[in-house]
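Asker: I need the structure of the sequence given here:
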Amino acid sequence: MTAEPILDVAHLGHIELLTPKAEESLRFFVDVMGMTESGRDGRSVYLRGWDDYERYSLKLTDAGTSGMGHAAFRARSPQALARRVAALEGTEYAIGWTDGDLGHGPSYQFRDPDGHVVELYYETEWYQPPPELKPYLKNQAQRFPARGVNVRRIDHFNCLAADIRANRVFFEDYLGFRLTEQIVLNDGTEAGMWMTCTNKSYDFAYTREAHGIGGRFHHVTFALDSREEILRAADIFKENDVFIETGPHKHAIQQTFFLYVYEPGGNRVELANAGARLLLAPDWKPLVWTEEERKKGQAWGLKTIESFHTHGTPPLPDDVAAADAQNRRN
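Answerer: A predicted model of the protein is given here:
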């Protein structure tokens, strides 16, 4: 008999990004991305898309480097949180309880097999807009900002990992995530995974770190409503001298229409269309992409840019970066 699926995790709540250029990064997310500041605490600023229901979806922290501080998921109930904590406590992955953060209550932190910090929480603060940001439509979290790109909500994130299979098994067994698509190389090595806890086709992805270094970050993604808005975002980025790494284009995996840029701190940020695929089948069978299929490039034949496989945050150690540059020259 098939085991009952674990449905204790509700959705991605927020990402903490570290930046060595705090003020420049803040201006990027507010003025260019169109996010709204919703609080400050110590060295961190909290930001939101105009239709995120929680107080924030991005915690931007002034740090000596770049990368992901942590990723946070909300549990479906206090009981669901307790079940996941019971599964994790006493394992090599456990870190322990925190008192919470601005906008949410106590959280339980742990590390995945690659070393990324993840937390689970339930108690949260629903965003209450001030009068000047109160929307006309009461089923919308805040007034449309009409500023920059106008990102609607957080969508997903992508981490780099030295061992994709170990991370896939961890998120399946301990947290109940479903695998929706994956890359498997000819030698059987798992090189990418896309996983979900909702009816979205994925809430996060992990792809193989090219240098075998653990704990690095690939990108965070914010949703817009349509492809046309992503095309307009490309113009806005160029007008603001923001480097566009690749896109606008369409991924073959998950069919996401995308655009990638770097924020001033060095972290990669993606824009994607909010109308991406939904998986309504409770018995969805994961799709496997082969090595040959991935070499064909993106959905319409565009070759994947080399930096997409090599750039991540925090930066590589100097010796690894030097060896990597030498290999590319050769």
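
Asker: rest of the way, CA atoms for contacts and neighbours
Answerer: Fine.

Asker: quick check, residue 26 in a helix?
Answerer: Yes. The assignment for residue 26 (DSSP: H, G, I helix; E, B strand; the rest coil) places it in a helix.

Asker: quick one, what contacts it?
Answerer: If you count contacts by Cα atoms under 8 Å, 6 or more residues apart in numbering, residue 26 has them with 45, 60.

Asker: hmm, 10 Å instead?
Answerer: Neighbouring residues of residue 26 by Cα atoms under 10 Å, 6 or more residues apart in numbering: 19, 32-33, 35, 37, 45-47, 60-62, 263-265.

Asker: neighbours around the residue nearest to residue 28 when sequence neighbours are not counted, how many?
Answerer: The shortest distance from residue 28 to any non-neighbouring residue, by Cα to Cα, 6 or more residues apart in numbering, is to residue 263 (6.7 Å). The tally of other residues near residue 263 (other Cα atoms under 10 Å) stands at 22.

Asker: Just to check, residue 263 is in contact with residue 30?
Answerer: No. Counting by Cα atoms under 10 Å, residue 263 stays clear of residue 30, with 11.6 Å between them.

Asker: does residue 197 really touch residue 278, like I thought?
Answerer: No. Taking Cα under 10 Å as the definition, residue 197 is not a contact partner of residue 278, at 11.8 Å.

Asker: who has more neighbours, these two?
Answerer: Under the criterion of other Cα under 10 Å, the comparison of residue 197 against residue 278 puts residue 197 first, with 23 against 12.

Asker: How many residues are close by the residue lying closest to residue 247 once chain neighbours are set aside?
Answerer: What sits nearest to residue 247 in space, not counting adjacent residues and going by Cα to Cα, 6+ apart, is residue 259, at 4.6 Å. Using other Cα under 10 Å, residue 259 has 23 neighbouring residues.

Asker: State the distance from residue 259 to residue 112.
Answerer: 28 Å (Cα to Cα, to the nearest Å).

Asker: swap in residue 139?
Answerer: The gap separating residue 139 from residue 112 is 36 Å, by Cα to Cα.

Asker: Please give the structure of this sequence too, so both can be compared:
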Amino acid sequence: MTDAPEPVLTHDPDRPRDIAHLGPVELYTPALEESAEFFVRQMGLRQVHRERDSVYLHTWDDYQSWTVRLVRRERAGVGRTYLRASGPAALARTASALREAGIACETTSAVRGLGVVLNFDAPDGHPMGLYWDVERYRPGADDRPGLKNQAAAYPGRGANVRRLDHINYLTSDVPAAVRFAGDLLGGRCTERIVKDDGQPQAVWFSLMNKTYDLVWTEDWTGTRGRLHHLAFATDTREEILRAADVFLDAGTHIETGPHKHAIQQTFFLYVWEPGGNRIELCNAGARLILAPDWETISWSRAERAKRQAWGLRTIESFHTHGTPSL
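Answerer: Below is the predicted model of the structure:
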């Protein structure tokens, strides 16, 4: 058994935090209607717009006009991930850093609900977009909240997910993802898994004060550009427990949980939506990263062998399933 790696500081506390948060995400599905039904009926999202081959959905407390765009494709997977800059100057600084690093960038004004978007690819080929201007969600008569400081009324349906929480990409090159997320996006690596040779196997990056927003996990197949999971936050653990019954009644495949991760201490439930993408319901309670000089927590293989926080063994498909499926 190896000793636990020492915590390390992997960011500059004086660096501006130029990315505000994870924005809308595109999700590919070969079963558009079934996937849309899953997100509306079981997850509690609201359909806000529909096109021939895509459906726009909104979580009830997202201030932006849409949260997830389901796109009809032959194979499941992740499309473009959008990130909101902290301001116009922050967007310009990040764009300059990307171009100086040799990353091809192009601008577009064609994304629904967003202003000018800077499109680029992460090192493993995952498409991303950076934006500042955004259209805010305007509730209708049937989802107007009683409190004006939330985006829409509580749906009272299915899992009642409040917002998009994080995304976990599969990557063929974790060290490249670390350099990209830290050096170019300015994220902080809050926790990581390290292999016996000291190289990172999985990394969790925080953009502001949430414990994590963007995650990269080593793809055991060596394939580029795949998705591990997309995660949505609930207000309480109890809503995740209720959601497990909702999924059970609907015949949705429950992969693992409800349970608690040791890493990041997130209470979790993983299911597969009809298109095949893994979806997580998560609740991290009130845990935030407030220390500006946070030291990255590293987990060794020996520590990971102790299983999840309450002893649940990680299911084998959690290490092998990703989308597009191989």
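
Asker: Looking at structure 1, name the residue matched to residue 135 of structure 2.
Answerer: Matched by TM-score structural alignment, residue 135 of structure 2 corresponds to residue 125 in structure 1.

Asker: And the helices in structure 1?
Answerer: Residue ranges of the helices in structure 1, as given by DSSP state H, are 22-27, 78-88, 164-175, 227-239, 291-295, 307-310, 318-329.

Asker: As a markdown table, these with distance to residue 157 of structure 1 would be great.
Answerer: Formatted as a markdown table, the helices of structure 1 follow (distance: least, Cα to Cα, whole Å):
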| stretch | distance to residue 157 of structure 1 |
| --- | --- |
| helix 22-27 | 18 |
| helix 78-88 | 21 |
| helix 164-175 | 15 |
| helix 227-239 | 18 |
| helix 291-295 | 20 |
| helix 307-310 | 14 |
| helix 318-329 | 24 |
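
Asker: Which residue in structure 1 aligns with residue 165 of structure 2?
Answerer: Counting by TM-score structural alignment, residue 165 of structure 2 lines up with residue 155 in structure 1.

Asker: What count of nearby residues applies to its match?
Answerer: Neighbour count for residue 155 of structure 1, taken as other Cα under 10 Å: 25.

Asker: That one is in contact with residue 200, isn't it?
Answerer: Yes. Applying Cα under 10 Å, one finds residue 155 of structure 1 in contact with residue 200, separated by 9.3 Å.

Asker: now the longest strand along structure 2: which residue numbers in structure 1?
Answerer: For structure 2, the longest strand by residue count, based on DSSP state E, is strand 19-29. Mapped onto structure 1 using TM-score structural alignment, strand 19-29 of structure 2 spans residues 9-19.

Asker: Need the contacts of residue 26 of structure 1 in TSV (columns: distance to residue 71 of structure 1).
Answerer: Listed next are those as TSV, based on distance: Cα to Cα, whole Å:
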residue	distance to residue 71 of structure 1
19	15
32	23
33	20
35	19
37	19
45	16
46	14
47	15
60	12
61	13
62	17
263	18
264	20
265	18
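
Asker: out of the residues you listed, which are inside strands?
Answerer: Mapping these onto strands (DSSP E) picks out 19, 37, 45-47, 60-62.

Asker: Which of those sits closest to residue 131 of structure 1?
Answerer: residue 37 (15.0 Å; Cα to Cα).

Asker: so who does the counterpart of the closest one in structure 2 touch?
Answerer: Counting by TM-score structural alignment, residue 37 of structure 1 lines up with residue 47 in structure 2. Shown in contact with residue 47 of structure 2 (Cα under 10 Å, 6+ apart): 36-37, 39-40, 55-59, 66, 68-69.

Asker: Ok, residue 281 of structure 2 next?
Answerer: Residue 281 of structure 2 touches 43, 159, 161, 164-165, 230-234, 237, 239-241, 243-244, 257-258, 266-271, counting by Cα under 10 Å, 6+ apart.

Asker: ditto for residue 261 of structure 2
Answerer: If you count contacts by Cα under 10 Å, 6+ apart, residue 261 of structure 2 has them with 267-268, 282, 284, 307-312, 314.

Asker: how about it, what's its match in structure 1?
Answerer: When structure 1 is aligned by TM-score structural alignment, residue 261 of structure 2 is paired with residue 251.

Asker: again, but for residue 113 of structure 2
Answerer: Applying TM-score structural alignment, one finds that residue 113 of structure 2 aligns to residue 103 in structure 1.

Asker: out of residue 139 and residue 112 of structure 1, which sits in the busier spot?
Answerer: Between residue 139 of structure 1 and residue 112, residue 112 has the larger neighbour count (other Cα under 10 Å), namely 18 against 9.

Asker: which position in structure 2 aligns with the more buried one?
Answerer: So, by TM-score structural alignment, residue 112 of structure 1 is matched to residue 122.

Asker: so that match makes contact with residue 176?
Answerer: Yes. Counting by Cα under 10 Å, residue 122 of structure 2 touches residue 176, with 9.2 Å between them.

Asker: so the match of residue 113 of structure 2 makes contact with residue 56?
Answerer: Yes. Using Cα under 10 Å, residue 103 of structure 1 makes contact with residue 56 at a distance of 7.5 Å.

Asker: Could you tell me which residues touch both of those two?
Answerer: Common contacts of residue 103 of structure 1 and residue 56 (Cα under 10 Å, 6+ apart): 38-39, 46, 125-127.

Asker: can you pick the most crowded of the residues you listed?
Answerer: In terms of neighbours by other Cα under 10 Å, those top out with residue 46 at 23 neighbours.

Asker: which one in structure 2 is aligned with that one?
Answerer: Using TM-score structural alignment, the equivalent of residue 46 of structure 1 in structure 2 is residue 56.
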